[in-house]
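Undergrad: here are the coordinates; sequence isn't available:
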């Protein structure tokens, strides 16, 4: 009898897949990224209908154009993805599309198109990248690492709403900002006790929703950090972490970096150009000898890709080369936090990457992980 009841219940739940949601679902967590020299990726999240696993928007589409009142262009390469967020009531779906053949330095308006179950988004805008190699104006980049939601301990130590206050400061800088570089540790979606009541997917959803005003109008380019490639920072509680939260699975679904356009891998390593600047993002977490978080592929592919990418940079067109990664490998303060595995932080990162950065005269290396601000002069001499 019990087996029959379970079978009937599962059949009823499955039949809901074809039902209509009681209310239209709303696109959320809207974010922009570069997708080649004349392209932009638009990504977003929406929940599925309650108790169903069906994709509420199987043909994700963005309409865009040069006027709010004339969105006459249509996106390409619509993609849907899903992973187990351990929410039995509603499934999170992640979408991305590409806007291609954009005119340089041009304001575009865009809107996520409605589908049967998902409402249309508001109309947003962005300014496309300048001509490759253009030096007609200065480029303004906001860069930082290790930025995420507050927890109870942080509220006690720093006052309430530290994340929200920092977000407000970023919002004020939007008018003079071309794009963002976030050097890993995005939202702190893990099981840290100080994040009590806002962990895992809850932290990601809250954080990315709050950042939509920024990420829907400016390009938000990320690097993978230790909190993205792993979801826990309490070794004895690793069993709380499901496989869908390890090996940067959420990060791979939630962001859409230009790896495809630059020959990189997932959102782990990639590059892009913006005017006279060439930007490279690499992973300090995986895929090099003795990487802190092991390997998603192997120990050589990323390093070989970096060497190849650097060797192809035309310094007469993009004289500035910037590299971002999560972990610093130099620091002047003698503190246990940065003496992991030796005198310097992440000696394996230094061994894998530093000689290439010096060989190809990289101008600037940006990192997070160590929670203070420090600038170091050419090839490691301290200011």
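TA: Cool, the structure landed. Keep in mind that this is a model prediction, so the values were computed, not measured.

Undergrad: From now on I want contacts and neighbour counts done on CA atoms only, so please keep to that.
TA: Fine.

Undergrad: how close does residue 145 sit to residue 229?
TA: The gap separating residue 145 from residue 229 is 15 Å, by C-alpha to C-alpha, to the nearest Å.

Undergrad: got it, and residue 275?
TA: Distance of residue 275 to residue 229, given as C-alpha to C-alpha: 31 Å.

Undergrad: Repeat that for residue 315.
TA: 33 Å.

Undergrad: Neighbour count: these two, which is higher?
TA: residue 229 (25 against 13; other C-alpha atoms under 10 Å).

Undergrad: residues contacting the more buried one?
TA: Each residue near residue 229 by C-alpha atoms under 8 Å, 6 or more residues apart in numbering is listed here: 246-249, 251, 285, 293.

Undergrad: Which ones among these map onto strands?
TA: Judged by DSSP state E, the contacts of residue 229 include no members of strands.

Undergrad: ends of stretch 238-246, how far apart?
TA: Using C-alpha to C-alpha, first and last residues of stretch 238-246 are 10 Å apart.

Undergrad: my read: residue 104 touches residue 126, true?
TA: No - taking C-alpha atoms under 8 Å as the definition, residue 104 is not a contact partner of residue 126, at 11.5 Å.

Undergrad: Comparing those two, which shows the higher neighbour count?
TA: Under the criterion of other C-alpha under 10 Å, the comparison of residue 104 against residue 126 puts residue 126 first, with 19 against 16.

Undergrad: take the one below as the second:
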């Protein structure tokens, strides 16, 4: 793009973004209902895929037949499977509920930016996936707090229209809330998208589902949505990282220990210390509870985690932070320690995927300097990272089933700024602290 045209376009887009929007979203829509089928079957259901280390993909599915094999056959031609992989299985019980057989099988090595055809368990339908590119450009679809309502379906339909490579979900997936069959119906709902592009998720409060003395937290979530935590040297499925194209993405847990003596904090320090900004010039971070939030909902809930971890993210030069939890949309300027800071991260709250609890309509007034745009609407976001220095972010509200682009901005990576040399020193200093 011509430099003058590029700068003019960027200026216009930034100017177009206002502090608040007067748009008011209609009320929540009804929950989606699924027919009950109790028959045992070896056919795969709830198929979804996720990244599992360089050039590998994890295929996850559920069968009601306990004897179904955990094999995946795959190849680059339809119905011509030239490779085969064997995986692992798990299952769980939850009070009177017993899950099906949950299969996790890693396939690869795979070619980048390539369409693969695959079949799970040696029978059933053929699925198709596309691996992400190895270099820029790359596009991420982002939507949190999905649930299983008609608004969720609208959001998923709009994401399906986006030519994205990876879906990022900052917590609150199924809204099962102890009703385990809703995990199964959620898997059915997202299968058309989640079986075709990798979905990278982290946990929210609706995934906890703990019952004191009876059930630990995150049993269903950890069993069904296995992420590449082992591949990124984490000891917990609740936090991990992955590289794709030139982007290092860190998924953190808002509902597991995060203070400076915790395993998660120590892992985060080690993970960020190994980031090579020549190889991955962009750093993204996701977690559920927002640190920067001007909505009346969930005020202050992220303060302790922010106090513990924000200095690490700042020192590492994190570019964008995505959060959910608040059922509305908000975008900040680059910010650190409660103030606008050109070397801080852009914080985006996007907990508006379509959940049954409705929207968080009320915002604090006046808004602080760092809050650029905020609106209580259902929708999704798209982050198109064009090259090592520039990315285009857009947020699309559902707007009565039409994906209206309501907020948009160009973002420049900190990897090419004067901030990074300073941050390299700060990060090294922090890593040497006890």
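TA: Yep, it's here. Treat the numbers as computed from the prediction; the structure is a model and nothing was measured.

Undergrad: hang on, the earlier thing: is it possible to get JSON lines of the contacts of residue 229 of structure 1 that adds distance to residue 73 of structure 1?
TA: Converted to JSON lines, the contacts of residue 229 of structure 1 look like this (distance: C-alpha to C-alpha, whole Å):
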{"residue": "246", "distance to residue 73 of structure 1": "38"}
{"residue": "247", "distance to residue 73 of structure 1": "37"}
{"residue": "248", "distance to residue 73 of structure 1": "33"}
{"residue": "249", "distance to residue 73 of structure 1": "32"}
{"residue": "251", "distance to residue 73 of structure 1": "29"}
{"residue": "285", "distance to residue 73 of structure 1": "39"}
{"residue": "293", "distance to residue 73 of structure 1": "42"}
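
Undergrad: got the residue ranges for the helices in structure 2?
TA: 3-16, 150-161, 181-194, 219-224, 263-273, 303-316, 419-432 (DSSP state H).

Undergrad: So which of the ones you listed is nearest residue 406 of structure 2?
TA: Among the helices of structure 2, the nearest to residue 406 of structure 2 by C-alpha to C-alpha is helix 3-16 (9.7 Å).

Undergrad: Give me the buried positions along the closest one.
TA: Across helix 3-16 of structure 2, burial judged by 16 or more other C-alpha atoms under 10 Å covers residue 10.

Undergrad: In structure 1, what stretch matches that helix?
TA: Alignment note (TM-score structural alignment): helix 3-16 of structure 2 is unmatched in structure 1.

Undergrad: Any chance you could list what contacts that helix?
TA: With C-alpha under 8 Å, 6+ apart as the contact definition, helix 3-16 of structure 2 has outside contacts at 408-410.

Undergrad: Would you mind putting the residues you listed into CSV with neighbour count and distance to residue 10 of structure 2 alongside?
TA: What follows is the contacts of helix 3-16 of structure 2, written out as CSV (neighbours: other C-alpha atoms under 10 Å; distance: C-alpha to C-alpha, whole Å):
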residue, neighbour count, distance to residue 10 of structure 2
408, 21, 10
409, 21, 7
410, 20, 6
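
Undergrad: and the equivalent of residue 110 of structure 1 over in structure 2, what does it touch?
TA: Under the alignment (TM-score structural alignment), residue 110 of structure 1 maps onto residue 118 of structure 2. Residues near residue 118 of structure 2 by C-alpha under 8 Å, 6+ apart: 72-75, 81, 126-129.

Undergrad: Reformat these as a markdown table; add distance to residue 90 of structure 2.
TA: Listed next are the contacts of residue 118 of structure 2 as a markdown table, based on distance: C-alpha to C-alpha, whole Å:
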| residue | distance to residue 90 of structure 2 |
| --- | --- |
| 72 | 16 |
| 73 | 20 |
| 74 | 22 |
| 75 | 26 |
| 81 | 25 |
| 126 | 23 |
| 127 | 22 |
| 128 | 24 |
| 129 | 24 |
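
Undergrad: among those residues, which recur in structure 1?
TA: Using both residues aligned by TM-score structural alignment, their matches' C-alpha atoms under 8 Å, structure 1 keeps these contacts from these: 72-75, 81, 126-128.

Undergrad: Got a quick PyMOL command for the buried subset of those?
TA: The PyMOL selection below is limited to those of these classed as buried (16+ other C-alpha under 10 Å):
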select buried, resi 72+73+74+75+81+127+128
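
Undergrad: Mind putting the kept ones among the contacts of residue 118 of structure 2 into TSV with distance to residue 227 of structure 2?
TA: TSV is the format used below for those (distance: C-alpha to C-alpha, whole Å):
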residue	distance to residue 227 of structure 2
72	18
73	21
74	21
75	23
81	25
126	23
127	20
128	20
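
Undergrad: ok, the kept ones among the contacts of residue 118 of structure 2 vs residue 213 of structure 2, which is closest?
TA: Distance to residue 213 of structure 2 across those (C-alpha to C-alpha) is lowest for residue 72, with 37.9 Å.

Undergrad: Return the distance of that closest one relative to residue 80 of structure 2.
TA: In terms of C-alpha to C-alpha, residue 72 of structure 2 sits 13 Å off from residue 80 of structure 2.

Undergrad: ditto for residue 158 of structure 2
TA: Residue 158 of structure 2 sits 31 Å away from residue 80 of structure 2, going by C-alpha to C-alpha.

Undergrad: between those two, who's got more neighbours?
TA: More neighbours surround residue 158 than the other of residue 158 of structure 2 and residue 80, with 19 against 12 (other C-alpha under 10 Å).

Undergrad: What does the more buried one correspond to in structure 1?
TA: Mapped onto structure 1 by TM-score structural alignment, residue 158 of structure 2 lines up with residue 169.

Undergrad: Structure 2: which residue goes with residue 251 of structure 1?
TA: Per TM-score structural alignment, residue 251 of structure 1 is aligned with residue 221.

Undergrad: Neighbours of the closest residue to its match other than its chain neighbours, how many?
TA: Sequence neighbours aside, residue 207 is the residue nearest to residue 221 of structure 2 in space, at 6.1 Å (criterion: C-alpha to C-alpha, 6 or more residues apart in numbering). Other residues near residue 207 of structure 2 come to 23 when the count uses other C-alpha under 10 Å.

Undergrad: Cheers, nothing more for now.
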